[in-house]
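J.: sequence first, then the predicted structure:
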Amino acid sequence: MSALLKWPITARDSLPLALWSAREIAAATGGEANGAFQVSGVEMDSRDVRPGDLFVALKGEAMDGHCFVDAAFAKGAAAALVSEPVDGPHVLVADTTEALEALANAARGRAEAVRIGVTGSVGKTGVKEAIFAALDRSSRGAAHRSVRSYNNHVGVPLSLARMPARSKFGVFEMGMNHAGEISGLTAQAKPHVAVVTTIAPAHIENLGSMEAIADAKSEIFAGLVEGGTAVIPADSEYFERLKSHAEKSGAKVVSFGRADHADVRLLDAIPMSHGGTLVTATLGDARLCFTVAEPGDHWISNALCVVAAVRAAGGDLGAAGLALAEMGGLKGRGARHRIGAPGGNALLIDESYNANPASMRATLRQLGQTPATRRVAVLGSMKELGDFAAKFHAQLAEPIYEAKVDFAVLVGEEMRALARELGKPSAHPLGNPLTFAHCNSPDEAIEQLEEYGITAGDAVLVKGSNSIGLGALITHFVGREI
């Protein structure tokens, strides 16, 4: 009891526990409140509404959220943010999209949270989750982050609007398809720390070159608060380009990686029996030894990035190490399932949410390092590669053979280029026979795998762009009964 009485009281303790009140929403948005209420969350999809949420009725080109206000109230919404009068508690505004952005600005202004923005061609969601896990642990639950991949012009303000007033840290993912998009997102988040995980040929169809991709990702530095920190990959071919952009924005630059000039530099990486890695890194004035639970060389780089970002944000490095040791794979981004198979269990690796040439190579490399009786790769088309598509798909033949894949299922039109490459007699390395099949849909891929016959000891990697729909294959095999 005496310890509780001595618990330190801070100014943050006087802040409201409810996320927003009707008065606060009206003041932030310039709207008119109808009814007195408090909300515990903010949601824009009526299907995801939980009791106590504020439902934001956004108007899009194809859908008007006002059509779903009744559904939101039926699911327990406490109020709605609308531009048309409705039955039930609400705040009436001129434009709900602008009102959501205003609510996001108010949330950012009232919380004294250190904000971290995360972007990059590969790994941004996993890095965002790991940074959050570290900061949430050290702040005793006072960290906030964007959920799922809410990283666009709607997802970022929504994530900001959900940030409680008592938050000590906020971690926000920022994505893009075209130049100029991240500029708008970073202007909203105004991060204290801006992270670029890596530069790879994702969205090259829209941007045209790797240099343009690096420039577009560098837009995140322009939104940094004065005295902010840019965390960038030291091993990237575009390190100097990223560094130049960061310095022009007045940022302090902190780099991570294996390169000798890295500020957070890998000293040693020892593979562990469960697939993770024991990592030793130097931070210049200190050394840190920790376990990375997630398998794969790419997660060593991610872990160094997380350590650099947590330190820049003033977080606890010990908590970062513990968080990395406990990280599990995310749905569609590395989740591992033991599925029933004749004779026992097989391993199913779910990387079905996204794919580009760099992440394809990284996950195939990890598949090759995974102990297995047979290795199977189900690979879906990589999107937004434009004129580079055939080249990048065909180049996957090399990592497939290096991973000693026994059977490859290629799904989608763009994968025809890889099928042609694998079909060449000269493509078959001596002593490494490979069978493959090309499919047009996930249903056909399921049929191919069922015909092939997954058995105990097999390792099956499923990876492709989300639009290919390989999540259906994951659902099928995780839910089937043997």
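T.: That came through, no problem.
J.: please count neighbours and contacts with C-alpha atoms only from this point.
T.: OK.
J.: quick one, strands of the stretch 351-482 of the chain?
T.: Ranges of strands in the stretch 351-482 of the chain, per DSSP state E, counting those that start in this stretch, are 375-380, 407-411, 435-439, 459-463.
J.: distance to residue 200 and mean neighbour count added to these, as TSV?
T.: Below are the strands of the stretch 351-482 of the chain laid out as TSV (distance: least, CA to CA, whole Å; neighbours: other CA atoms under 10 Å):
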stretch	distance to residue 200	mean neighbour count
strand 375-380	18	26
strand 407-411	22	24
strand 435-439	26	17
strand 459-463	17	26
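J.: of these, which is nearest residue 362?
T.: strand 459-463 (11.1 Å; CA to CA).
J.: so what does the closest one touch, helix or strand wise?
T.: If you count contacts as 3 or more CA pairs under 8 Å, 6 or more residues apart in numbering; DSSP states H and E, strand 459-463 packs onto strand 344-351, helix 357-369, strand 375-380.
J.: all helices for the stretch 301-450 of the chain, in order.
T.: 317-326, 357-369, 389-394, 397-402, 416-422, 442-452 (DSSP state H, counting those that start in this stretch).
J.: still on that earlier bit, which one of the strands of the stretch 351-482 of the chain lies closest to residue 248?
T.: strand 459-463 (37.6 Å).
J.: orientation of the closest one relative to strand 407-411 in degrees?
T.: Here strand 459-463 points in a direction 20 degrees away from that of strand 407-411 (axes from the mean of the first three to the mean of the last three CA atoms, to 10 degrees).
J.: this is the other structure I want to compare:
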Amino acid sequence: MNALWTSAEIAAATGGTASSAFEANGVAFDSREVGPGDLFVALKGEATDGHRFVAQALSQGAAGVLVSQPVDGPHISVSDTTAALDALGAASRARTSAKVIGVTGSVGKTSVKEALFAAFDRAVPGQTHRSLKSYNNHVGVPLSLSRMPRDTRFGVFEMGMNHAGELRALTQLVRPHVALVTTVALAHGAFFADEAAIADAKAEIFEGLVPGGTAVIPYDNPHRDRLIAAAEEYAGQIVTFGRDPAADVYAREGKAGPRGTFVQAKLRGAELGFTVALPGEHWITNALAVLAVVEAAGGDLAAAGLALAELSGLPGRGRRLTIRLPDGDALLIDESYNANPASMRATLAMLGQERGRKVVILGAMRELGPDEARHHAELAAPIAAADVGLALLVGPEMKALAEALEGRIDLVHVPDAAAAAAQASSLIAPGDAVLIKGSNSIGLAGVVDALAGG
């Protein structure tokens, strides 16, 4: 059977009723993404109702639609489309024989998820599946599960959260064989009492492990022991990774340079030397996490090393672009998708290794809680350590950092991304290395587009 889903299978999984027989080769809940042969799931959200877009989805070639009210065209009728999407994701997980990996963490989970996909896909091309984009929430995770092909051998699923209890629900859907926490740091701090509470929320991922499953934990993190204690109840084995030689998977050697990072890794059953194509000290740790998971899942370590050597940055997460200027080019490092204090420090350290004048276009870090001003002001130290010559700061939350940097470097502070986009090109010179980073809600992707054309 080549179809991803038949209408009979969808009806059986969701408890719905099929209007007619059809086959679907994809699943989507955003009508803009619907293509020929897809199942369109008409979700009811706070802002809009997907049922308004059923006709559009069918006109774009949807094979059928999943709905909770009468419509024309081939459909599966259910009482609640959100619950039905959960059920479809659960049915996909139940039928697969794939090794399933769950990934969460305060920093790096999307990048590591993509690196894991590359590692497994290098060994078994076309038989590895992963969450697309950052589909990591209560609708993104079941959507990603429901899209998993029947013959998948490795499935990699990102899970995110900003409140306690969210990961508990998601991991019960994913039921990973291997569950990874990349790190614990201050992210979404406005919703938690402290970092220990964030660690507890991240540790919920272990609750969904299949019997005998593996928990993969960052050894160098200050909350390591808390994560281990949480994992012990659910994991058949616990594997740690980090720079410290006491970790199960560690770097005997790690040299980060501006064009890549060499790592000599000691694993539980092997030793591997390789180069990570992406620069930055944080990619040493990311690579160790990838290898720890690949080894735990029974994957091909040699293929993983080759995949790490071929990685390229994702839009908003390390993509390197060229800014064309009248008298020469400048380097643009696109980290515009998200930001918290830990990821800011890591990317600023990476910027410090680049040649030429260093320029930062930094947007506010959101959801940091009552210490927001202090966390922004404390970026002054890593900015100085990176030898930044010019800072364009975006958003009112950046006032504290602007005050901390006043008189120390060239400084421009603007209210929003539109103002930043209007001024940025006039501030950049040939040979500059420009880092753009901020919380996604600031909209710095527009500044990236303005400078490099998308």
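T.: Arrived safely, thanks for sending. Bear in mind that the values here come from a model prediction, so they are computed numbers and not experimental data.
J.: TM-score of the superposition?
T.: In this superposition the chains share a TM-score of 0.98, using TM-score structural alignment, normalised by the length of the second structure; 454 aligned residues with a CA RMSD of 1.1 Å.
J.: tabulate the helices of the stretch 301-450 of the first structure (a markdown table), appending mean neighbour count and distance to residue 460 of the first structure.
T.: Listed next are those as a markdown table, based on neighbours: other CA atoms under 10 Å; distance: least, CA to CA, whole Å:
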| stretch | mean neighbour count | distance to residue 460 of the first structure |
| --- | --- | --- |
| helix 317-326 | 20 | 23 |
| helix 357-369 | 20 | 8 |
| helix 389-394 | 18 | 19 |
| helix 397-402 | 18 | 13 |
| helix 416-422 | 19 | 19 |
| helix 442-452 | 16 | 10 |
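J.: what about residue 61 of the second structure, how many neighbours?
T.: Counted with other CA atoms under 10 Å, the neighbours of residue 61 of the second structure add up to 15.
J.: need the nearest residue in space to the alignment partner in the first structure of it, chain neighbours excluded.
T.: Mapped onto the first structure by TM-score structural alignment, residue 61 of the second structure lines up with residue 76. Excluding the flanking residues, the one nearest residue 76 of the first structure by CA to CA, 6 or more residues apart in numbering is residue 51, at 4.0 Å.
J.: could you list which residues are in contact with the one you found?
T.: 75-78 (CA atoms under 8 Å, 6 or more residues apart in numbering).
J.: residue 88 of the second structure reaches residue 139, doesn't it?
T.: No. The criterion here is CA atoms under 8 Å, and residue 88 of the second structure misses it with residue 139 at 11.4 Å.
J.: more neighbours, those two?
T.: Remark: of residue 88 of the second structure and residue 139, residue 88 carries more neighbours, 25 against 17, as counted by other CA under 10 Å.
J.: how about that one, what's its match in the first structure?
T.: Aligned counterpart of residue 88 of the second structure in the first structure: residue 103 (TM-score structural alignment).
J.: picking up where we left off before, adding distance to residue 24 of the first structure, write the helices of the stretch 301-450 of the first structure out as JSON lines.
T.: Shown next, in JSON lines, are the helices of the stretch 301-450 of the first structure (distance: least, CA to CA, whole Å):
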{"stretch": "helix 317-326", "distance to residue 24 of the first structure": "34"}
{"stretch": "helix 357-369", "distance to residue 24 of the first structure": "43"}
{"stretch": "helix 389-394", "distance to residue 24 of the first structure": "49"}
{"stretch": "helix 397-402", "distance to residue 24 of the first structure": "55"}
{"stretch": "helix 416-422", "distance to residue 24 of the first structure": "55"}
{"stretch": "helix 442-452", "distance to residue 24 of the first structure": "47"}
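J.: and residue 279 of the second structure, what's its match in the first structure?
T.: Match for residue 279 of the second structure (TM-score structural alignment): residue 295.
J.: and if you look at residue 27 of the second structure?
T.: Matched by TM-score structural alignment, residue 27 of the second structure corresponds to residue 42 in the first structure.
J.: need the contact list for its match.
T.: By CA under 8 Å, 6+ apart, residue 42 of the first structure lies in contact with 53-56, 158, 161-162.
J.: can you do 10 Å?
T.: 19-20, 49-50, 52-56, 77, 79-81, 100, 158-163 (CA atoms under 10 Å, 6 or more residues apart in numbering).
J.: mind checking how far it is from residue 56 of the first structure?
T.: Distance check for residue 42 of the first structure against residue 56 of the first structure: by CA to CA, to the nearest Å, it reads 7 Å.
J.: kindly report the same for residue 147 of the first structure.
T.: Distance from residue 147 of the first structure to residue 56 of the first structure, by CA to CA: 17 Å.
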